[in-house]
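[1] Return a 3D structure for these sequence lines:
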Amino acid sequence: MTRRAHGGRTEERRLLGSSFGAAAAAYAEHRPDYARAAVRWALEHAPGPRVLDLGAGTGKLTATLVALGVEVVAVEPDPAMLAELRRALPAVRALPGSAEAIPLPEASVDAVLAGNALHWFDMAVAGPEIARVLAPGGVLAGLWNVLDDRVDWVAGLARAGGSAAIGPRDTLGGWRVATADAHLPGTGRAAGFGSPEQAEFPHGQRRTADSLVATLATRAGLLVMPERERKALLGRIRAHLASSPETGRGGFTLPMLTGVLRTRRL
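    The predicted model follows:
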């Protein structure tokens, strides 16, 4: 990849990754939590209870960690997202910061988890920074909630929404492909991390057509889209949901999985 191409990709990632603050309240209301079994698996080999939720957003993963009884500190770069997290979880230590500049001392946590955030990190910088704050043997794990596109109406939803609403990492099939480019630090002793492992855990969220459309409206691709195009795309999604027997008659369970990638600091 040329320097220019890499710079363009980095700028696009920065733009999309910084888009969520404008919709922080909607994000907090509509985005799903994470399957508890997935979070337990992510933490299975952590040497202690101290967990950093990195890129914590409005606290969706943070809340699950609190419910599991671990010691959580949350770090989030966007002020609006951080404010929502602090409002929802006032007892959690929540700090401004980023994956590339973590405001914690060396070896201060036993696990670093990132919920639907790891792909926004600049891992060339974030990898060493994560290794710095992890205790020896500590765990790094990324978790993603993905739609189960093995279900016909979900596959149709992905087609109707296109990549702006449902990106390549937002479906089970796409997530499995994306794990080949694991978004984790390099493996081996020189890189400081072991070989990554992955697993998938069933999950679901009760939705209506309106609330699912509201959820998809918080996707980064839609948040940066011109308003006219955004309304047209959401209209196509509504039409698909109205025409599907599973989703056109009131409430339904959105079939999802929580996919996990984990590795350990050597």
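[2] going forward, measure contacts between C-alpha atoms and count neighbours the same way
    Noted.
[3] How about the lengthiest helix in the chain, which residues are buried there?
    The residue-count maximum for a helix in the chain (DSSP state H) belongs to helix 227-243. Residues of helix 227-243 classed as buried: 230, 233, 234, 237, 238, 240, 241 (neighbour count, 16 or more other CA atoms under 10 Å).
[4] Please give the structure of this sequence too, so both can be compared:
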Amino acid sequence: MEESVRRSLGRSFGPTAADYERSRPDYPAAAADWLLAGLDDSPRRRAGWPATVVELAAGTGKFTRSLVAAGHDVIAVEPAQPMLDRLVRAVPEALAVRGVAERIPLAGSSTDAVLVAQAFHWFDTEPSLAEIARVLRPGGMFGLVWNYRDESVPWVRQLSRLLGTDRSQTRHAEELIEKLEWSRLFTPPKRTTFRMWQRLDRQGLVRLVASRSYVSTMSPADREELLFNVGQLFDVTARQPDGLLLPYTTICYRAGVRKW
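    Coordinates of the predicted model:
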């Protein structure tokens, strides 16, 4: 994806903040536990200090909730003010800061963990990795998490055909992990997966699609046609009044920072 296109799509989330908050799935609690495994053994935690966890591109706080619930001091960094406003209302326990991954507004060696949920592919990879390494303390860790639709389910596969499949994004994520390894700023990443399901009614499925960056930047006519077709897919697939269960595979990576 060209840099100008990536940045344009990344900025498109602000106007869709309401749909994003109402329709995007949460994350398995086990994902946050796995990503932050080992922090309890850090010197600061053993000394009785809470871990400081930074979440980049925190959006409306979908993943922030899990981090706060785990008992950490959370700094949520988000560039889009409409998303940040919703995060403040949803997760007031987190410290909300406006900023970007390429210029993290924190001092060097000031945090125990940096996490990114469903957003690392929007970053300018090399400068953001350098910034993440800069703000991490010795022994700190970097974690990534993505939710991917399970396209082994026929109706989900049909939804992906309407949208354009996420398989290219899956490949993109794998390429980003390779860049993380090549940077030599972090230890070789570990990987795990979890399963989760999201129950959706008709409006919820349409809002989920509408919240996607490339959908929000379509022409009004193309967007209306796509959302109509998504509604039709729900009508012929769902067993009313139960709606649909959208299955996901949640993929997590974690790596330790190297401090020379």
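[5] on that earlier part again, I would like the range of structure 2 that aligns with the longest helix of structure 1, please.
    Residues 220-236 of structure 2 are matched to helix 227-243 of structure 1 when aligned by TM-score structural alignment.
[6] do the same with stretch 82-91 of structure 1
    Using TM-score structural alignment, stretch 82-91 of structure 1 lines up with residues 84-93 of structure 2.
[7] Just the residues contacting that stretch, thanks.
    Stretch 84-93 of structure 2 has contacts (CA atoms under 8 Å, 6 or more residues apart in numbering) with 17, 21, 58-61, 64-65, 68, 74, 78, 94, 96-98.
[8] excluding its backbone neighbours, what's nearest the residue nearest the centre of structure 1?
    Of all residues in structure 1, the one closest to the mean position by CA atoms, centre = their mean is residue 116, 0.6 Å from it. Once flanking residues are discounted, residue 116 of structure 1 sits nearest to residue 144: 4.8 Å by CA to CA, 6 or more residues apart in numbering.
[9] Whichever residue in structure 2 pairs up with the one you found in helix, strand or coil?
    Matched by TM-score structural alignment, residue 144 of structure 1 corresponds to residue 146 in structure 2. At residue 146 of structure 2 the chain is in strand, as set by DSSP: H, G, I helix; E, B strand; the rest coil.
[10] Report the separation between residue 146 of structure 2 and residue 72 of structure 2.
    21 Å (CA to CA, to the nearest Å).
[11] Equivalent analysis for residue 138 of structure 2, please.
    For residue 138 of structure 2 relative to residue 72 of structure 2 (CA to CA), the value is 18 Å.
[12] can you check residue 163 of structure 2 too?
    Per CA to CA, residue 163 of structure 2 is found 37 Å from residue 72 of structure 2.
[13] The two: which has the busier surroundings?
    Counting neighbours by other CA atoms under 10 Å for residue 163 of structure 2 and for residue 72 shows that residue 72 has the greater number, 19 against 16.
[14] what's the closest non-adjacent residue to the more buried one?
    Excluding the flanking residues, the one nearest residue 72 of structure 2 by CA to CA, 6+ apart is residue 51, at 5.3 Å.
[15] ok, now which ones touch that neighbour?
    39, 44, 45, 72, 73, 111, 112, 113.
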